[in-house]
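K.L.:
What follows is a predicted structure for the sequence shown.
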Amino acid sequence: MPKFSEHFGLGKSQHELDFVDVSNEYDLPVYVDPYAIEIRDDIWAREAAGQVRVFFGEVLTALRDGDDHRAEGLMSHLKEPKETFLGVSKEGPKGRGVGRHQAHQLISAIKKSKAFQTGLLTDFSEMSLYVEGIDRDKMSDLTTNIIRDLLVNYTQEQCELYGIETLNYNGPPLWDARRGNWEARDVKLPYIDDDAVLLVPKYIVRRRLSLDSQEFYNKQITDFLVAENLRVNSALVQTIKGKRKVFKGDVRQANPKSKPYIADVVRDHPELLDLYKEIAAKQSVMLDFGDEGPNVTAVCQTLSDRLPNIPAGAKHASEYHSLVLGALTALFYPALILPQKEWDINQGRKRIDIVYTNAADSGFFSQRRGDPRVNANLVIVECKNYSEDITNQEIDQLVGRFDDDRGRLGILTCRTVDDSKRLLDRCKDAAVRGNGYVIVLTDDDLRSMLQARAQLNDGVVEQVLHSKFRQLLA
């Protein structure tokens, strides 16, 4: 049962990959989570969230206008996305269609929900809280279909990054948010045997939805009910050893969980949902894939051990580039995501440029994105497997890639530096002129960070980055 990475000989663990590493032989029990997309502030997630909002807005508008035919037509193009191999399909990893019948059921469930009838339902990610029959599988399927066009582009970018062939695929239609409708067209996807594969960024998947009706009921709602019963001194209050107490089991028995009941509670006490969503937003995006491969500590230690065994020079440039790409992903995910290859130049020395999306909400990369001098929406990486020192030409090449939209932060990796002061002066000159900020990471730097990550000491990783950046300002 080879995974995608094994089938295409990538030689990388899940922690070195930006996407979920799936097999076409079974579905992986993780789910695309619309709230995980909604709360992110990176470029890709904002576009995905926008597509979801437009789609759901079209559905709700049609229903409020009494145009059930339009609403069902929008929903009928949604199919279980067999190409992602995520979730738990009732028919194995081949998926099943939604079609008009299931679309009618979905629309009927939305219309019958108290949240829709009272105008409370406006957010797609909250459907699982209020609408009967909507669970993590259905929410994942719906979200995947709505953002399928973005996932196709993402898959193609990852295939270009790793040199994987893509072939024509006549799949389900794609949602066009600008036209507010579905568009049928062929796309290009990679194949494992006869199965097309649609890759999914791992930062938008969860083992369960961030917004889960049972969890919301068990925690925020139950705690609120306990406090309310104590406040009004209801019949559920018991005095035990001189202390007044309300048992959670008693309040749940008196107020059984149902989606209409959850809608009533949120209508009367919206602050409970605000609290729940605030807590959910703070949950880590570092999905633990459990037995799906070695953990991040083992991966980082392995990468640290492998790095010095790769010889410098053009002959081994591809091997070095591949290891650095995996190392940076393992070190900086989820701050840096969605690696994309810009171009190859092979004029004596092979050169590969990678652009990461800066999605950090704290730490070094978040500060660089928020700094108007840097504005690092993207982080541009160049890998140099040279046996001699970096020159002005390499610094100028990287700086030349900066602009106001991308930002002005780059990482240049190289094997070693003989004249560190001279190289630092070159980087400082670029910073002083306002051209941009280049952080140079040698083998020693990368190994230091990888070994720290292997010991779960992320503070060292941050220290290295901050120290390198401060040197540019000194």
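P.N.:
Looks like it came in fine. Just so it is clear, the model here is predicted, and its values are computed rather than measured.
K.L.:
When you work out contacts or count neighbours from here on, use the C-alpha atoms and nothing else.
P.N.:
Fine.
K.L.:
Helices of the stretch 151-300 of the chain, residue ranges please.
P.N.:
Assigned by DSSP state H, counting those that start in this stretch, the helices in the stretch 151-300 of the chain fall at 213-216, 222-232, 248-254, 259-268, 270-281, 296-306.
K.L.:
Please compare the first structure with the one that follows:
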Amino acid sequence: MTSIQKYYGITGPVPFENVTVDTDNLMFLDPHVIRLRGEPDHFAAEAVRCLDSFFDTVARAVMSTDPAARTHAESDLQRFTEPWETRLGMAETGFSGHGAASDIGTRIWEAMNTDLEALLHLGILKNIEELPLFVEGVDRDITSDITTRIVFGPLAAFTKQMLDHYPEFSTQPHQTAEFDRQVWDPDQHTWAIERVTLPVTDGKALLLVPRGWTRRNLLMSPTRFFETSLLSYVQGEQAVALSNGKILKTPKDRLKQQPTLQRGRKTHLQVALRAHAAGSNLLELFRTFVADRFDPPAELDAA
């Protein structure tokens, strides 16, 4: 396995993920990491703008009665082609492992129009990185693939900056090439075709990813949500006040044995709606929990 730096002979620290170029890497593009990077990271800020524009477009269509808007949004969700340019993820469990890209989009569209519609109307579900908490079959690999396609434009712009900064990418025998790629236009709220310049490794385009944007597990993973915010909320729900003023809480391992708290998206949805009815926003609590523990890597900029 050959890393980008080894393949191109680039030495020293680099501001991009130094993944291997000849195989998939077990790292995943995490949309919530990108969000928490935000300003002053220009590329992260633009990527977040794409993510929010896309999600808002689909969410508004779900809550709309306009047939044209609904048809357009469903079509937008069915245009996630395999993003092999980054070398991220796992090919056997990416789009190719879950059926066609259109099937993934249809699954998300159907979930947002049924089980998740209440969360949208209540303003609980706000970001694309929260879909894995409630949609079966959408986890780190699918989330990474979807995110890559939505933020392809900012990633291509970052790659172009790296090409300008590191001449090794275009020094013989290495070369770059122009490609027509689908990108999300956050201003027009639609997909567009953009010509981008990318490095070519062994005849295949390479898209560079800013260092620190990937993880082995999502920050907002279903498991983390269940183990932390959800079970903590239920502990409070079922807490008993003793005569001496102390509060008795059921241990989390015992909560997991309750039939109504089986691990899974159905439980996530039920508890989130129940919490909202009681005046608590479970997703907001989880967002705060994750943000408080986020420790971004230092020195992400190019030297």
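P.N.:
Nice, thanks for sending it over. Bear in mind that the values here come from a model prediction, so they are computed numbers and not experimental data.
K.L.:
Superposed, what's their TM-score?
P.N.:
After superposition, the two chains reach a TM-score (TM-score structural alignment, normalised by the length of the second structure) of 0.82; 280 aligned residues with a C-alpha RMSD of 2.7 Å.
K.L.:
just to revisit the earlier point, pipe the helices of the stretch 151-300 of the first structure into JSON lines and attach mean neighbour count per row.
P.N.:
Output for the helices of the stretch 151-300 of the first structure, formatted as JSON lines (neighbours: other C-alpha atoms under 10 Å):
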{"stretch": "helix 213-216", "mean neighbour count": "17"}
{"stretch": "helix 222-232", "mean neighbour count": "15"}
{"stretch": "helix 248-254", "mean neighbour count": "14"}
{"stretch": "helix 259-268", "mean neighbour count": "17"}
{"stretch": "helix 270-281", "mean neighbour count": "15"}
{"stretch": "helix 296-306", "mean neighbour count": "19"}
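K.L.:
who wins for proximity to residue 11 of the first structure among those?
P.N.:
helix 296-306 (11.6 Å; C-alpha to C-alpha).
K.L.:
Give the next helix or strand downstream of the closest one.
P.N.:
helix 317-332 (DSSP states H and E).
K.L.:
Now do the strands in the stretch 101-250 of the second structure.
P.N.:
For the stretch 101-250 of the second structure, strands defined by DSSP state E, counting those that start in this stretch occupy the ranges 175-185, 190-201, 204-205, 214-215, 240-241, 247-248.
K.L.:
The third one corresponds to what range in the first structure?
P.N.:
Spelled out, it's strand 204-205 of the second structure. Using TM-score structural alignment, strand 204-205 of the second structure lines up with residues 195-196 of the first structure.
K.L.:
excluding its backbone neighbours, what's nearest the residue nearest to the spatial centre of the first structure?
P.N.:
The centre of the first structure sits closest to residue 203, judged by C-alpha atoms, centre = their mean, with a distance of 2.2 Å. Closest residue to residue 203 of the first structure apart from its sequence neighbours, by C-alpha to C-alpha, 6 or more residues apart in numbering: residue 285 at 5.8 Å.
K.L.:
Tell me which residue of the second structure lines up with the one you found.
P.N.:
Residue pairing (TM-score structural alignment): residue 285 of the first structure is matched to residue 296 of the second structure.
K.L.:
Pull the number of nearby residues for residue 193 of the first structure.
P.N.:
Residues lying near residue 193 of the first structure (other C-alpha atoms under 10 Å) number 8.
K.L.:
who's in contact with it?
P.N.:
Contact analysis of residue 193 of the first structure by C-alpha atoms under 8 Å, 6 or more residues apart in numbering lists nothing.
K.L.:
Mind listing residues that contact stretch 64-80 of the second structure?
P.N.:
Here stretch 64-80 of the second structure has contacts from 57-58, 61-62, 101-106, 108-109, 145-146, 149, 190-191, using C-alpha under 8 Å, 6+ apart.
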